[in-house]
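In: sequence plus the predicted model coming up.
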Amino acid sequence: MTLLVSGVVTNSVIHSDSRGGGKVTLALADCYAFVHVDVVDAGSRTAPRLCGELLAEGGRGLMLVDLISARWGVHDDEAGRTLWFEVDYEPRDAPASLRFPRPRQPT
């Protein structure tokens, strides 16, 4: 997970119009059986794309996202460009005291 987040955020900082001090936003959500990640930047003229060259000097970040994540995609809107991905995991049952919403205690 850390590898994917690092790669996608690095791509935003280096390749998007957010480079040079612009804004890059990272949002993570634990959705019980998967973690959803959004990285929002200012976009650029070209969309993120998979690089098929294994021996290339760079360009493997999105290839790793494609290989490791369960789902991913890119979309543009008024906030900028969002690259998102989801990584599945096997949930463990949490103790009742940590489950949400917590049951209301009698008064």
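Out: Looks like it arrived, so ask away.
In: alpha carbons only for contacts and neighbour counts from here, please
Out: OK.
In: next, name the residue at the spatial heart of this protein.
Out: Closest residue to the average C-alpha location of the chain: Val37 at 3.0 Å, with CA atoms, centre = their mean.
In: so that one, which of the three states?
Out: strand (DSSP: H, G, I helix; E, B strand; the rest coil).
In: here's the one I want to compare it with:
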Amino acid sequence: MSDSTGTLASTPGFAEWSFPAEAGAVRTARTLVRDTLHEWGLDAVVDVTVLLVSELVTNSLRHATGPIGLRMYSHAGPSLLVEVSDPLPDPPRERAADTDDEGGRGLQLVASASRRWGTRPGNQGKTVWFELSLPG
């Protein structure tokens, strides 16, 4: 399927989706990630993965106007790799949020909760990714 909530590709250990940059994208991403990780038997990382995907999709939604892509891979060793892409070429900036700020902590959260994270430019935009260790 190629609609906004359908899986574009899915095999054991790999899933890919694309969403329009609309308000429901974060909720849709959370649901798809949760359901897919349960299906893959990765219940131990569901909560942290959903939280970090929510942060990255929210960042894309706030700053980009085009489609948001989401990919998950669990077949590359004892880890889960998650990527969120959007058409904005500018990399996200980590910033120090003041105590009273309502935002600005998303990338700090990604950095502290993941094993590794980073960004890379794409042909049309960028990808922000994170990696989580899987229990084993």
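Out: Structure's in. What do you need? Note that the structure is predicted; figures quoted are calculated from it, not measured.
In: buried ones in the helix ranked longest in the second structure?
Out: Scanning the second structure for the longest helix, with DSSP state H as the assignment, gives helix 46-63. For helix 46-63 of the second structure, a neighbour-count test (16 or more other CA atoms under 10 Å) marks 46, 49-50, 52-61 as buried.
In: circling back to that earlier point, corresponding residue for the residue nearest to the centre of the first structure in the second structure?
Out: In the second structure, Val37 of the first structure lines up with Val82, judged by TM-score structural alignment.
In: can you pull the contacts of its match?
Out: Val53, Leu70, Arg71, Met72, Tyr73, Trp129, Phe130, Glu131 (CA atoms under 8 Å, 6 or more residues apart in numbering).
In: what of Gly80 of the first structure?
Out: Val40, Asp41, Ala42, Gly43.
In: turn those into a markdown table, including neighbour count, distance to Arg19 of the first structure and secondary structure.
Out: Shown next, in a markdown table, are the contacts of Gly80 of the first structure (neighbours: other CA atoms under 10 Å; distance: CA to CA, whole Å; DSSP: H, G, I helix; E, B strand; the rest coil):
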| residue | neighbour count | distance to Arg19 of the first structure | secondary structure |
| --- | --- | --- | --- |
| Val40 | 25 | 13 | strand |
| Asp41 | 26 | 9 | strand |
| Ala42 | 21 | 9 | coil |
| Gly43 | 22 | 10 | coil |
